[in-house]
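S.K.: missing the sequence, but the structure's below:
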């Protein structure tokens, strides 16, 4: 029976001549359609089945669509985590998107000085604004903050002792550990203090002829409370200056503005940190700043110059799209009074709970219609989080559409609901909590998009 089935399968050439398949080849190209036809026929051979011509055409059409569809897609982030690493962190302002499109569509002066007609420096497109916004003497950018820390440590502390508090030997997502980065940078880790208490004298006693720098890592992804102590940053900077050592501060998800103006807890800014005596400050571009993925290095001009001369700088540099987007976002910070309206990350973080509740009530009928008999939908108050290691214990009041599955198979029903939402043409990503699927609406900018996904015309 298997041999008979295989004998009845059409040949590749015959399938390619079928009008629906020929139309696919004309639209998408012969090579990709040929690849799919062969795969579809191989699947038939493996299953020892011969579908009719129409069914095989439909299968080939679905396979072509799936094969050529981009794997990186837009989704609706209804998890309640605003800066969600797995979902791309900060959404970009329209100004940044426009700037990326402009330089992507043709040639640009990425490393060309229009005034002199000679080679330029790609950092020049963002350095002026970084210095203006932070008070730094100089600045440079690389592809993320881990790279910024790696490059800084390698440039300023290679083959020398790097002194850091034991309570700041952080690990962030993706198993990024500060001690591992220090080792890769060629620094010798010199831990001082204890997990919960480190004093200025601990740093002072550790300084010796082999010391290369003092490092302070902002513990943005966790918080130790209770019997704790840390060295005063101003005195730590003075100690480093007294011994002629660089004082490097990694702010992680640093922000360029005082977040308390948006009703959020205050975080140290690069400007604050430089005023307190830091020689170099590193921070991310795609977290609280609200820009593209980038690692930003600001500080003393002589130290930034050493960092830029490191051969690794070329391997870690940003491309033209990142430079364009970051420059556009930085220019928005020149107008601090309108930041919350123009920088999406700040807008989403500062959305009033009452506004989110009103949106949830508007969407409730559509969500209930989509769920049908699979679950009961209501509106509930929830707590959102900032995400990406930023202010980990500070939560934001929000509202969610709660879908409680019908029937006794709670776990399986929840997974089925979550899978159904992820399978929509515009995937919807929620979170499971307390036996229900929550669609936290804090990050929902596209209400019409969600409605169209739930109830397509």
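M.R.: Everything's here; your move. In this text the structure is predicted, and so the values were computed from the model without any measurement.
S.K.: going by C-alpha atoms from here, please, whenever you check contacts or count neighbours.
M.R.: Noted.
S.K.: residue 6 belongs to a strand, doesn't it?
M.R.: No. According to DSSP: H, G, I helix; E, B strand; the rest coil, residue 6 belongs to no strand; its state is helix.
S.K.: try this one next to it:
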């Protein structure tokens, strides 16, 4: 054992070998040194446990393959690309919406060069960052004014803090939703300083429930779009069109949190009624808030539109400084909004819209092509076929609606489906799919054509690893 320990190369020797090795993964030197030390500690443990007994295995040339593998596994960025084959378009855990090429170009320009972020080119004086998107948001939604903060929870927070801090916010009990990560609307409301007043019941709320709750302490009447669930059966809800006149009669602002708001009317695609931002504004809501990075298909942002008088109050709230968006978000949002000026162009250019509205025929053709790519790469290592399946919009939108698709199913020969799924999390890039009917399934709705080959390579790596 002592002889084996003496054969271990030094840390400096391995570091020098990596410096001269063109195949070594690029890792910052301090981290590379830590990983070399970790690798040597692993070898020492293997010697002590009797798992490593041949001195020749400790020659630096023999150790490089294992060291490369460790550098790839632990030396790269923690935040990395993932291939999404789940069929969930707005996948919260996988980064939500993908940006359009125009938005990505705008972000690059904003990062690479100085800009007029808060500089008015017409006067040469300080300007407002919101001016770059306010006009276009108003044009699309029909609102008088607009403001953007860093996400929709922040939007709800600053709206309530401005209009109802220390006062009451009246909302239907059936709309007190919980969103991802255990964030609940009542908790956000409490942080704003507003006092929650629940009216109605879980399944039925009437206009008189709101009216009976109004007192001198009432600050706002609020609606929350139940985007991530549905209550069906014996139900009744108060529409925005009903609530607005009540607010006007009592001089109370009516606000609506749309959650995953959208500008595109999906009803004609057979996906059911889903409120658009334009419809909420037209119904007379004083303030409407919604996310930029869900069905809208833009960057993470909380967009607030509504009456100018109220939006100006929100802009002056000191919280606005803490919640404001940065130049990258601003650039991506403006580029995305410009696409929405032509809704037909947006449907083609905004990836989220394109994926949601892809036809069953398109997806069947993609599945056939993906299956052929996999068969050519995997050979006899797996059986590959296709079958009808269902995708989801995700992001809390259309929770009860399946989108028809064609799945590509893989049954590996040398390992279990569960082992394959786990091994795919360690490939470069990782591939995330789902298990259905004893198969590992890929949904082409959320895989771009250019991702077919990387997906096939990931599967080949994972099958070999899981079956080893």
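M.R.: Perfect, thanks for sending it. Because the structure is predicted, anything quoted here is derived from the model rather than measured.
S.K.: off-centre distance for the strand or helix carrying residue 18 of the second structure?
M.R.: Take DSSP states H and E as the rule and residue 18 of the second structure turns out to sit in helix 11-19. Relative to the mean C-alpha coordinate of its chain, helix 11-19 of the second structure is positioned 40 Å out (C-alpha atoms, centre = their mean, to the nearest Å).
S.K.: buried stuff in that helix?
M.R.: 11, 14, 15, 18 (16 or more other C-alpha atoms under 10 Å).
S.K.: same check on stretch 306-315 of the first structure?
M.R.: 307, 308, 313.
S.K.: can you check which part of the second structure stretch 141-161 of the first structure sits on?
M.R.: Residues 148-168 of the second structure are matched to stretch 141-161 of the first structure when aligned by TM-score structural alignment.
S.K.: counterpart of residue 69 of the first structure over in the second structure?
M.R.: So, by TM-score structural alignment, residue 69 of the first structure is matched to residue 76.
S.K.: ok, its match touching residue 27?
M.R.: Yes. Applying C-alpha atoms under 8 Å, one finds residue 76 of the second structure in contact with residue 27, separated by 6.7 Å.
S.K.: who's in contact with the match of stretch 141-161 of the first structure?
M.R.: Contact partners of stretch 148-168 of the second structure, identified using C-alpha atoms under 8 Å, 6 or more residues apart in numbering, comprise 130, 169, 188-189, 191-197, 217-220, 257, 259, 289-292, 300-304, 313-314, 317, 319-320, 323-325.
S.K.: now restrict these to buried residues only.
M.R.: Using 16+ other C-alpha under 10 Å as the burial test, the contacts of stretch 148-168 of the second structure include 130, 169, 188-189, 192-197, 218-220, 257, 259, 289-292, 300-304, 314, 319-320, 323-325 as buried.
S.K.: narrow those to those in helices?
M.R.: If you go by DSSP state H, those have 188, 189, 192, 314, 319, 320, 323 in helices.
S.K.: nearest to residue 7 of the second structure, of these?
M.R.: residue 323 (57.6 Å; C-alpha to C-alpha).
S.K.: what's stretch 104-119 of the second structure aligned against in the first structure?
M.R.: Stretch 104-119 of the second structure covers residues 97-112 of the first structure once aligned (TM-score structural alignment).
S.K.: and if you look at stretch 184-200 of the second structure?
M.R.: Going by TM-score structural alignment, stretch 184-200 of the second structure sits over residues 177-193 in the first structure.
S.K.: end to end, how far does that stretch reach?
M.R.: 19 Å (C-alpha to C-alpha, to the nearest Å).
S.K.: repeat for stretch 405-414 of the first structure
M.R.: 6 Å.
S.K.: over to the closest residue in space to residue 396 of the first structure that isn't next to it in sequence. Which of the three states is it?
M.R.: Closest residue in space to residue 396 of the first structure, ignoring its immediate chain neighbours: residue 384 at 4.9 Å, by C-alpha to C-alpha, 6 or more residues apart in numbering. Recorded secondary structure, residue 384 of the first structure: strand (three-state DSSP).
S.K.: ok, residue 384 of the first structure touching residue 442?
M.R.: Yes. Counting by C-alpha under 8 Å, residue 442 is a contact partner of residue 384 of the first structure at 7.4 Å.
S.K.: give me the more crowded residue out of the two.
M.R.: Neighbour totals were compared for residue 384 of the first structure and residue 442, and residue 442 leads with 33 against 23 (other C-alpha atoms under 10 Å).
S.K.: what packs against the helix or strand following the helix holding residue 18 of the second structure?
M.R.: Downstream of helix 11-19 of the second structure, the next assigned helix or strand under DSSP H and E is helix 29-48. Counting contacts by 3 or more C-alpha pairs under 8 Å, 6 or more residues apart in numbering; DSSP states H and E, helix 29-48 of the second structure packs against helix 2-7, helix 11-19, helix 60-74.
S.K.: show me which positions of the longest one end up buried.
M.R.: Of the residues in helix 60-74 of the second structure, 60, 63, 64, 67, 68, 70, 71, 72 count as buried by neighbour count, 16+ other C-alpha under 10 Å.
S.K.: the helix or strand following it vs the first structure, average offset?
M.R.: Moving toward the C-terminus from helix 60-74 of the second structure, the next helix or strand (DSSP H and E) is strand 83-84. Mean deviation of strand 83-84 of the second structure relative to the first structure after superposition (mean C-alpha distance after the TM-score superposition for the first structure): 2.0 Å.
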